[in-house]
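Participant: Provided below are the primary sequence and the corresponding predicted coordinates.
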Amino acid sequence: MLNSQLLRFLLVGGLNTGVGYALFAVFVWIGLPYPVAIGLATVLGVAFNFQSTGRLVFGGARLSQLGRFVGVYSFVYLLNVGSVALLLRAGLNVYIANAVVLLPLALMAFVLQRRFVFAAS
């Protein structure tokens, strides 16, 4: 069950991440600072991601779970910004720095969502 659920999470997350990263890249390209770009990309993706992840991965997305979902996203956002800041100091450019942290943050988001958001599903 966990392997199948994790596989579905990674597939759905791949789509969600691709859209989110494309938004991030466009926002940076038009001149927004990376924390704002990450924030906007995150906010725009939350509603879609809640439905797609909840329904396709965990078997349901009840409105009562939305607050916890947003909480997990907020935590992951802070980790994302902090990680990118560290990688920028290490000399990476902003596009590569954000790409480097995508998979570890996706795995963390899966664990947190499975445990705290969709645990009853």
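Facilitator: Thanks, I have it.
Participant: going forward, measure contacts between C-alpha atoms and count neighbours the same way
Facilitator: Noted.
Participant: isn't Phe118 right up against Arg55?
Facilitator: No. Phe118 is beyond contact range of Arg55, at 10.1 Å (criterion: CA atoms under 8 Å).
Participant: the two: which has the busier surroundings?
Facilitator: Comparing Phe118 with Arg55 by other CA atoms under 10 Å, the one with more neighbours is Phe118, at 21 against 14.
Participant: now do the contacts for that one.
Facilitator: Counting by CA atoms under 8 Å, 6 or more residues apart in numbering, Phe118 touches Gly54, Phe58, Ala61, Gln65.
Participant: most widely separated two among those?
Facilitator: Greatest spatial distance in the contacts of Phe118: Phe58 and Gln65, 11.7 Å, computed using CA to CA.
Participant: below is structure B, check it against A:
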Amino acid sequence: MTIKRQLFSFLLVGILNTVFGYGLFALFIYLGLYYPLAVLLSTILGVLFNFKTIGGLVFGSNDNKLIFKFILVYVIIYLLNIFFLWLFKRLGFENMYLNGFVLLIPLAAVSFLLNKFFVFRR
């Protein structure tokens, strides 16, 4: 599969995964959870779902042994997410819904690159 097709597939699958993950994040914020915990819980719940959709539908892999590398990618994305949410808050941007939304595209790009060249590389 060409990188253009993988990127297109990643974007389509990413929409589904993003709706799932961001929906959980927004729900947890609404329920009053502190934003690092909201990100952590939504990330944990999304990892298995995303592993199967990204691995199978985007990169054509059903190798369950890659889950540990996939989890490492999510740890990196989590840390980047928390750092930038903290930075936005320090800069005076208090709306965590908007802050989380703004981070979706750049973090998705980082996620694609890490998955393509680290987790699901051939």
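Facilitator: Perfect, thanks for sending it. Small disclaimer: the values here were computed from a predicted structure and weren't measured.
Participant: could you see which of the contacts of Phe118 of the first structure carry over to the second structure?
Facilitator: Compared against the second structure with both residues aligned by TM-score structural alignment, their matches' CA atoms under 8 Å, these retain Gly54, Phe58, Gln65.
Participant: show the buried residues in the residues you listed.
Facilitator: Listed as buried from these are Gly54, Phe58, Gln65; burial here means 16 or more other CA atoms under 10 Å.
Participant: residue contacts, the last one?
Facilitator: Under the criterion of CA under 8 Å, 6+ apart, the contact list for Gln65 of the first structure reads Val117, Phe118.
Participant: for the second structure, just list every one of the helices.
Facilitator: 3-30, 35-52, 67-90, 96-102, 104-114 (DSSP state H).
Participant: how about these in JSON lines, adding mean neighbour count?
Facilitator: Listed next are those as JSON lines, based on neighbours: other CA atoms under 10 Å:
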{"stretch": "helix 3-30", "mean neighbour count": "17"}
{"stretch": "helix 35-52", "mean neighbour count": "18"}
{"stretch": "helix 67-90", "mean neighbour count": "16"}
{"stretch": "helix 96-102", "mean neighbour count": "15"}
{"stretch": "helix 104-114", "mean neighbour count": "15"}
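Participant: correct me, but Phe20 of the second structure touches Gly46?
Facilitator: Yes. The criterion here is CA under 8 Å, and Phe20 of the second structure meets it with Gly46 at 7.3 Å.
Participant: which neighbours do these two share?
Facilitator: Common neighbours of Phe20 of the second structure and Gly46 (CA under 8 Å, 6+ apart) do not exist.
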